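[1] Got a predicted structure here, sequence first:
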Amino acid sequence: MRCLIAALALCTLIAAPVRAEGVLVFAAASLKTALDAIAPGFEEETGYNVTVSYAASSVLARQIQVGAPADLFISANEEWMDVLQSEDLIDTASRVDLLSNGLVLIGTPSSETAEIGAGFDLLSQLDGGYLALALVDAVPAGIYGKAALQGLGMWNEVQYQIAQTDNVRAALALVATGAAPLGIVYRSDAIAEDRVGVIGTIPPEHYPTIVYPAALTRTANPDAQAFLTYLQGETAQAEFLRQGFTLPDG
């Protein structure tokens, strides 16, 4: 009898499915709407659990530096991924350029559209208000935004009229709630928020190419590779495109 019970117990252990530990993703704040839409499909398809922590790429990179247990990091620029790579905190072989994006000037939904160029009077458009922008010296959206303003020759006149925020979604919220009349955010952010309107697209030649690299960390759960692969598949990429992102090859 004891032998029979032991044999049955062994068979049960062999037949029982292995439960995934789950995948913890650290992702740039601008990815929230898209990843929130994509992750459930992956979970349903694979049975794996995905948890995503959103913040500025700079904040997430620093958390990984001090030992945060992320499995997958998706940054909104290459520089913060380069920092982690230089410290051997990511699996370099897994690193891929996942997405690209563009910058837009936003206002209220009723704002008139305009061509953003050398003749655009941004200071006049602000009318004494502030331009919402992510931190210009640390957060990718802010770094790109500052570069764009410099490239357009507008930085010197508006630099003291900028309301800097911890991440690009916070800058988006300032405009959406009316706390700031204008803001510079990613194209995908503007699409995600009905309470703002796009005044104009900032010409991409005025700022560095926006690249979202993704990579597994050195301590990644093996299941994280499956999610990274899924993000490069047709279903996920179709959702990214719908949300206003582009693919690195165009």
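    In hand now; what should we look at?
[2] hey, let's count contacts and neighbours off CA atoms from now on
    OK.
[3] Show me what secondary structure element comes after the helix or strand Leu228 falls within.
    Following DSSP states H and E, one finds Leu228 within helix 223-231. Later in the chain than helix 223-231, the nearest helix or strand by DSSP H and E is helix 234-242.
[4] Which positions in that following helix come out as buried?
    For helix 234-242, a neighbour-count test (16 or more other CA atoms under 10 Å) marks Ala236, Gln237, Glu239, Phe240, Leu241 as buried.
[5] Three-state assignment for Pro248, please.
    Classification of Pro248 using DSSP: H, G, I helix; E, B strand; the rest coil returns coil.
[6] coming back round to it: would you list the buried residues of helix 234-242 in a markdown table and tack on distance to Gly200?
    Converted to a markdown table, the buried residues of helix 234-242 look like this (distance: CA to CA, whole Å):
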| residue | distance to Gly200 |
| --- | --- |
| Ala236 | 27 |
| Gln237 | 25 |
| Glu239 | 23 |
| Phe240 | 21 |
| Leu241 | 19 |
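[7] Next, find the distance separating Glu79 from Ile143.
    11 Å (CA to CA, to the nearest Å).
[8] and the two? which has more neighbours close in?
    Taking other CA atoms under 10 Å, Glu79 and Ile143 do not tie; Ile143 has more neighbours (18 against 15).
[9] What residues sit buried inside whichever strand or helix holds that one?
    Element membership for Ile143 (DSSP H and E) is helix 140-151. For helix 140-151, the neighbour count (16+ other CA under 10 Å) marks Pro140, Ala141, Gly142, Ile143, Tyr144, Gly145, Lys146, Ala147, Ala148, Leu149, Gly151 as buried.
[10] Alongside the first one, take a look at this:
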Amino acid sequence: MPRTPLSAAALLALVVATTASPARAQTVTVFAAASLTNALAEIEAGFEEETGHDLVVSLAGSSALARQIQQGAPADVFVSASPDWMDVLEAEGLIEPGTRVDLLGNAIVLVAHGRDGEPVEIGPGLDLAGMLGDGRLAMALVEAVPAGIYGKAALESLGLWASVEPLVAQADNVRAALALVAAGEAPYGIVYATDAAAEDDVTVIGTFPSDSHPPIVYPAAAIAGRDGAATADFLAYLRTPPAREAFERQGFVVLGE
């Protein structure tokens, strides 16, 4: 039986349907704090499946990522573990106006090597230096990386910093600090609660009081001049139920909802 020729309208619809997805598929490069490793692995798969875009995630300490953006690294989105580094980029005109949101909250905890660490009460009376003995306290860089900055602030507010400062082993980012404790190279460490939840070879033995350090907030924003449709799609996806569930599975508190 001879085929009926397609009308012009039908032919146009067919062309649009077969070419729309490849045409709109783009790559979104996300610079994100290392503490988001597990959550973003889940979000990456869901975002790519739902939108057809390709997500490239670069994970490191927020300070290192911010400096790379300052130097012109081709990031589309920055998710920082600290408002301070986002403030720095925003002050320099490197954040697209109107795209910044406070995305997540977190807590910092004291972890011990192994699975059977004894709980302690974290307060001014804690003899953390005595607990360490000849060992080291693993922390992210205390002057640059948010987890280290929060940890130092908490120790200072509790009157513990002076006694443990000589015993601190600083790592480039919070996941590296966690790895030191998990491997037994440091008996204790200060990391985010979400990082501790992702590692089987450490025990959370105490949570630092929330009033002992500045609020832990993770802002997200598009980089100036890189707020295209795919970037907007990703920032919107971070607010969807699947993304929220991924964050909450890792122990984050989703803000603004």
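    Now that the structure is in, tell me what you want to look at. Predicted model, so just to flag it, every value in this text is computed and none were measured.
[11] how about the helix holding Leu228 of structure 1: buried residues?
    For helix 223-231 of structure 1, by 16+ other CA under 10 Å, it's Asp223, Ala224, Gln225, Phe227, Leu228, Tyr230, Leu231.
[12] Please work out which residues of structure 1 line up with stretch 116-123 of structure 2.
    Mapping stretch 116-123 of structure 2 onto structure 1 (TM-score structural alignment) gives residues 110-117.
[13] what ranges do the helices span in the stretch 51-200 of structure 2?
    Taking DSSP state H, counting those that start in this stretch as the test, the helices found in the stretch 51-200 of structure 2 are 62-70, 83-91, 128-132, 146-157, 161-164, 174-182, 193-197.
[14] whereabouts in structure 1 does stretch 190-208 of structure 2 align?
    So stretch 190-208 of structure 2 sits over residues 184-202 in structure 1, by TM-score structural alignment.
[15] Okay, now that stretch: how far is its last residue from its first?
    9 Å.
[16] Equivalent analysis for stretch 25-43 of structure 2, please.
    In stretch 25-43 of structure 2, first residue to last residue: 17 Å (CA to CA).
[17] Return the set of buried residues in that stretch.
    Residues 26, 28-40, 43 are the ones in stretch 25-43 of structure 2 that count as buried (16+ other CA under 10 Å).
[18] Would you mind pulling the contact partners of that stretch?
    51-62, 65, 74-81, 173-175, 192, 194-195, 198, 230-231, 234, 242-243, 246-247, 249-250 (CA atoms under 8 Å, 6 or more residues apart in numbering).
[19] Trace that stretch over to structure 1 and give me the residue numbers.
    Counting by TM-score structural alignment, stretch 25-43 of structure 2 falls onto residues 20-38 of structure 1.
[20] farthest pair in the buried residues of stretch 25-43 of structure 2?
    Pairwise distances across the buried residues of stretch 25-43 of structure 2 (CA to CA) peak at 25.6 Å, for the pair Gln26 and Ser35.
[21] Excluding chain neighbours, what is closest to the equivalent of Phe227 of structure 1 over in structure 2?
    Superposed on structure 2 with TM-score structural alignment, Phe227 of structure 1 falls opposite Phe234. Closest residue to Phe234 of structure 2 apart from its sequence neighbours, by CA to CA, 6 or more residues apart in numbering: Phe47 at 7.2 Å.
[22] next one: Leu247 of structure 1
    Using CA to CA, 6+ apart, the nearest residue to Leu247 of structure 1 is Leu99, at 4.8 Å.
[23] would you say Ala9 of structure 2 is within a helix?
    Yes - under three-state DSSP, Ala9 of structure 2 sits within a helix.
[24] Contacts only, for it.
    Not one residue lies near Ala9 of structure 2 by CA under 8 Å, 6+ apart.
[25] ok, now Val217 of structure 2?
    Contact partners of Val217 of structure 2, counting by CA under 8 Å, 6+ apart, are Ala81, Ser82, Pro83, Asp102, Leu103, Leu104, Gly105, Asn106.
[26] go with 10 Å
    By CA atoms under 10 Å, 6 or more residues apart in numbering, Val217 of structure 2 lies in contact with 80-84, 102-107, 146, 253-255.
[27] Scan these and report the most crowded one.
    Result: Ser80 is most packed of those (other CA under 10 Å), 30 neighbours.
[28] quick one: contacts for that residue?
    By CA under 10 Å, 6+ apart, Ser80 of structure 2 lies in contact with 31-36, 60-63, 65-66, 86, 102-104, 146, 217-221.
[29] Looking at structure 1, name the residue matched to it.
    For Ser80 of structure 2, the aligned position in structure 1 is occupied by Ser75, per TM-score structural alignment.
[30] ditto for Ala153 of structure 2
    Counting by TM-score structural alignment, Ala153 of structure 2 lines up with Ala147 in structure 1.
[31] if we can go back for a sec, what about the match of Ser80 of structure 2, distance to Asp194 of structure 1?
    From Ser75 of structure 1 across to Asp194 of structure 1, the span is 25 Å (CA to CA).
[32] for Ala226 of structure 1, same thing?
    33 Å.
[33] now swap in Ser188 of structure 1 and tell me
    For Ser188 of structure 1, the distance to Asp194 of structure 1 equals 12 Å [CA to CA].
[34] ok, the two, which is more surrounded?
    Set Ser188 of structure 1 next to Asp194 and count neighbours by other CA under 10 Å: Ser188 wins out with 23 against 11.
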